[in-house]
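[1] here are the coordinates; sequence isn't available:
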């Protein structure tokens, strides 16, 4: 006779699967807790102190927050950050969308262009900043010399003029990150059923009408993700900090001193760790509020309609 084994109870199997799942997520959970949540909690705590980074941290209540709200340089950094985001977010989205549409079509050498568009993102941002600093340098820079050879006698100081510096930081950020956002949008485009687009064409819809009435509406969840991700990263200064540190150091005349760079200066240059922590907390709450509003308006990127 064939030996029979007692059936494994469903509850025991579910508990084993639950334990296995917990083991898989534990390393990531510990990493997030140690390197994200703990620093955030410490920043909130130090925001209520006069910590100087050398072990001195007396309680100061809301003084750091009052100081931030009355600090002209803090508000200057906020305006600079807002201007950067206003240029970076629509610029990188529209260019990434155009590139994604291009390489998603029947483009000869499509694989080459996908690689070429993404290639800048594979380079260290510090290296990118150093290269562009050389290109834009006064008198000796490649771009300056090229303009002079074309007859422009006195080209502007691209990184030394407050009217130019932030625009170049935004342009280089777009050039660097557009390949990353292109890949995300390309994935969204490839999820659109080909038969839907083909049906629109059979019904007589031209390329532009198909794009506007079919492709873009179906791409809305991906577009929402890209826009929110780019906005949060721009407000947090994740793209621009390395460029500003390498190329301008916040200058000239604080024209590129975004919020994250001003926080860095207060914490590590002037040793005002408590004040920097308070400003970082304000930025964090602003980011959370912005994300919540965007999520609420778009219903999590679904863009559902009542009908």
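    That came through fine. Computed from a predicted model, the values in this text were never measured in an experiment.
[2] from here on, contacts and neighbour counts on C-alpha atoms
    Noted.
[3] show me what contacts residue 218?
    Listed by Cα atoms under 8 Å, 6 or more residues apart in numbering, the contact partners of residue 218 are residue 192.
[4] ok, it to residue 85 distance?
    The gap separating residue 218 from residue 85 is 25 Å, by Cα to Cα, to the nearest Å.
[5] next: residue 163.
    In terms of Cα to Cα, residue 163 sits 17 Å off from residue 85.
[6] same question, residue 260
    Applying Cα to Cα, the value for residue 260 to residue 85 is 13 Å.
[7] equivalent analysis for residue 162, please.
    Taken as Cα to Cα, the span from residue 162 to residue 85 is 17 Å.
[8] more neighbours: which of these two?
    More neighbours surround residue 85 than the other of residue 162 and residue 85, with 21 against 16 (other Cα atoms under 10 Å).
[9] hmm, that one is touching residue 232, no?
    No. Using Cα atoms under 8 Å as the test, residue 85 is too far from residue 232 to be in contact (9.0 Å).
[10] who does the longest helix seen in the chain touch, helix- and strand-wise?
    Longest helix of the chain, by residue count under DSSP state H: helix 72-104. Contact here means 3 or more Cα pairs under 8 Å, 6 or more residues apart in numbering; DSSP states H and E; on that basis helix 72-104 packs against helix 110-118, helix 165-190, helix 220-236, helix 259-264.
[11] can you name the element that comes right after the first one?
    Put plainly, it is helix 110-118. helix 125-135 (DSSP states H and E).
[12] next one: that next one to chain centre, how far?
    Centroid separation between helix 125-135 and its chain, computed with Cα atoms, centre = their mean, to the nearest Å, is 19 Å.
[13] tell me the helix or strand right after that helix.
    Elements were assigned by DSSP H and E; along the chain past helix 125-135, the next helix or strand is helix 142-149.
[14] before we go on, here's another structure to hold up against the first:
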């Protein structure tokens, strides 16, 4: 009996200590919880409500059911923005990841000053979505930009790459490929985790460099490839700054840079059609969720983990 009482008394201070630690954790989480509620949750559900209304900011929202969603089917600018965004995502992301992996393989060979190169190559990922870089890009591909000046040395007089509907989107794809630093650093970390013994055994068996890459590097790196693919795809769908700055917010020329997010901005803050803009935003969120789900479903056919 005395032993049971002593055991109960010894548990009480421990339970009290755990309770106080849990209380402290909740107190420190209050700022994050308030941010989640006020900055994310409430605006999210408010936009869901506005997606089913006719709301121009100046007057109270009027419920109109599915009218905003039906309107999209006959909206030529909506379909133009969808086309531009899909081309941008499905062309720039494979190129960006391929370029990032190539540079990661080069840096993984043990170059001197690796820390410097890693930082220098990562820098574009930090600056690529900034207004300053978008303005710089406009200067590079403008009428008298750096590209046309270089072509002029060979007697080629090109027009503005940004004013030509056939090339305007390509310049933004190049800009996204240029921001390869973030996936490159992740690839480099993944390459450092591949055991060197596997390559030594492959070389003993006479495997070429290409065969080592296709049968060792790529299979063991597929989880990292998948991780980068998800992150970069979600980010590409949400691209806004570059298209807004380069086109002056118009999405031109001829809607060739009318990204989906830019069209949402135009509807919400230029036309003050917040109801339609909210509906567009929810369609984008659902599209990103569907594409991400498809990636996860397909990943079981090409992503290999250690226990596979």
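    Structure received. In this text, all values refer to a predicted model and were calculated from it rather than measured experimentally.
[15] report the TM-score for the pair.
    The TM-score (TM-score structural alignment, normalised by the length of the first structure) is 0.88; 298 aligned residues with a Cα RMSD of 2.5 Å.
[16] about what we covered before: what range in the second structure matches the longest helix of the first structure?
    Under TM-score structural alignment, helix 72-104 of the first structure corresponds to residues 76-108 of the second structure.
[17] quick check: buried residues in the matching stretch?
    78, 80-82, 84-85, 88-89, 92-93, 95-101, 103-105, 107 (16 or more other Cα atoms under 10 Å).
[18] over to stretch 224-239 of the second structure?
    Here stretch 224-239 of the second structure shows 224-226, 228-230, 232-234, 236-239 as buried, counting by 16+ other Cα under 10 Å.
[19] now the residue nearest to the spatial centre of the first structure: how far from residue 251 of the first structure?
    Among the residues of the first structure, the one closest to the centroid is residue 233, at 2.6 Å (Cα atoms, centre = their mean). Taking Cα to Cα as the measure, residue 233 of the first structure falls 21 Å from residue 251 of the first structure.
[20] circling back to that earlier point, now the buried residues of stretch 224-239 of the second structure as a markdown table including distance to residue 280 of the second structure?
    A markdown table is the format used below for those (distance: Cα to Cα, whole Å):
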| residue | distance to residue 280 of the second structure |
| --- | --- |
| 224 | 32 |
| 225 | 30 |
| 226 | 28 |
| 228 | 26 |
| 229 | 24 |
| 230 | 22 |
| 232 | 21 |
| 233 | 19 |
| 234 | 16 |
| 236 | 17 |
| 237 | 13 |
| 238 | 13 |
| 239 | 15 |
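[21] let me know the closest of the residues you listed to residue 43 of the second structure.
    residue 238 (17.7 Å; Cα to Cα).
[22] in the first structure, what residue corresponds to the closest one?
    Per TM-score structural alignment, residue 238 of the second structure is aligned with residue 236.
[23] check contacts around that match.
    By Cα under 8 Å, 6+ apart, the contact list for residue 236 of the first structure reads 259-260, 283, 287.
[24] the second structure: matching residues for stretch 186-194 of the first structure?
    With TM-score structural alignment as the criterion, stretch 186-194 of the first structure aligns to 188-196.
[25] for residue 4 of the first structure, helix, strand, or coil?
    The three-state label given to residue 4 of the first structure by DSSP: H, G, I helix; E, B strand; the rest coil is coil.
[26] quick one: residue 235 of the second structure from residue 164 of the second structure, how far?
    Residue 235 of the second structure is 26 Å from residue 164 of the second structure, by Cα to Cα.
[27] scratch that, residue 175 of the second structure
    On the measure of Cα to Cα, residue 175 of the second structure and residue 164 of the second structure end up 17 Å apart.
[28] the more surrounded of those two?
    residue 175 (20 against 14).
[29] residue 185 of the first structure: what's it in contact with?
    96-97, 100, 219, 222-223, 226.
[30] ok, those residues vs residue 7 of the first structure, which is closest?
    Taking the contacts of residue 185 of the first structure together and measuring to residue 7 of the first structure by Cα to Cα, the closest member is residue 222, at 45.6 Å.
[31] what residue of the second structure matches up with that closest one?
    So, by TM-score structural alignment, residue 222 of the first structure is matched to residue 224.
[32] residue 39 of the first structure too?
    Using TM-score structural alignment, residue 39 of the first structure pairs with residue 43 in the second structure.
[33] point me to the helix or strand that includes its match.
    In the assignment (DSSP H and E), residue 43 of the second structure maps to helix 42-50.
[34] pull the residues that contact that helix.
    Counting by Cα under 8 Å, 6+ apart, 61, 274-275, 278-279, 282 sit against helix 42-50 of the second structure.
[35] continuing past that helix, what's the next helix or strand?
    Next along the chain from helix 42-50 of the second structure, counting by DSSP H and E, comes strand 53-54.
[36] what is the burial count for residue 38 of the second structure?
    When neighbours are counted by other Cα under 10 Å, residue 38 of the second structure comes out with 12.
[37] do the same with residue 126 of the second structure
    Residue 126 of the second structure has 11 nearby residues by other Cα under 10 Å.
[38] ok, it to residue 183 of the second structure distance?
    Residue 126 of the second structure sits 12 Å away from residue 183 of the second structure when distances are taken as Cα to Cα.
[39] likewise for residue 272 of the second structure?
    For residue 272 of the second structure relative to residue 183 of the second structure (Cα to Cα), the value is 37 Å.
[40] cool, and residue 164 of the second structure?
    31 Å.
[41] got it, and residue 204 of the second structure?
    32 Å.
[42] looking at those two, which is more packed in?
    residue 183 (26 against 9).
[43] residue contacts, that one?
    97, 100-101, 228.
[44] let's see it at 6 Å
    Neighbouring residues of residue 183 of the second structure by Cα atoms under 6 Å, 6 or more residues apart in numbering: residue 228.
[45] and what of residue 136 of the first structure?
    Counted by Cα under 6 Å, 6+ apart, residue 136 of the first structure has contacts residue 143.
[46] same thing with residue 159 of the second structure?
    Residue 159 of the second structure touches residue 143, counting by Cα under 6 Å, 6+ apart.
[47] report how many residues lie close to the closest residue to residue 264 of the first structure other than its chain neighbours.
    Sequence neighbours aside, residue 276 is the residue nearest to residue 264 of the first structure in space, at 7.3 Å (criterion: Cα to Cα, 6 or more residues apart in numbering). Neighbourhood size, residue 276 of the first structure [other Cα under 10 Å]: 29.
[48] and for residue 288 of the first structure?
    For residue 288 of the first structure, using other Cα under 10 Å, the count is 13.
[49] next one: residue 278 of the second structure
    Residues near residue 278 of the second structure, counting by other Cα under 10 Å: 25.
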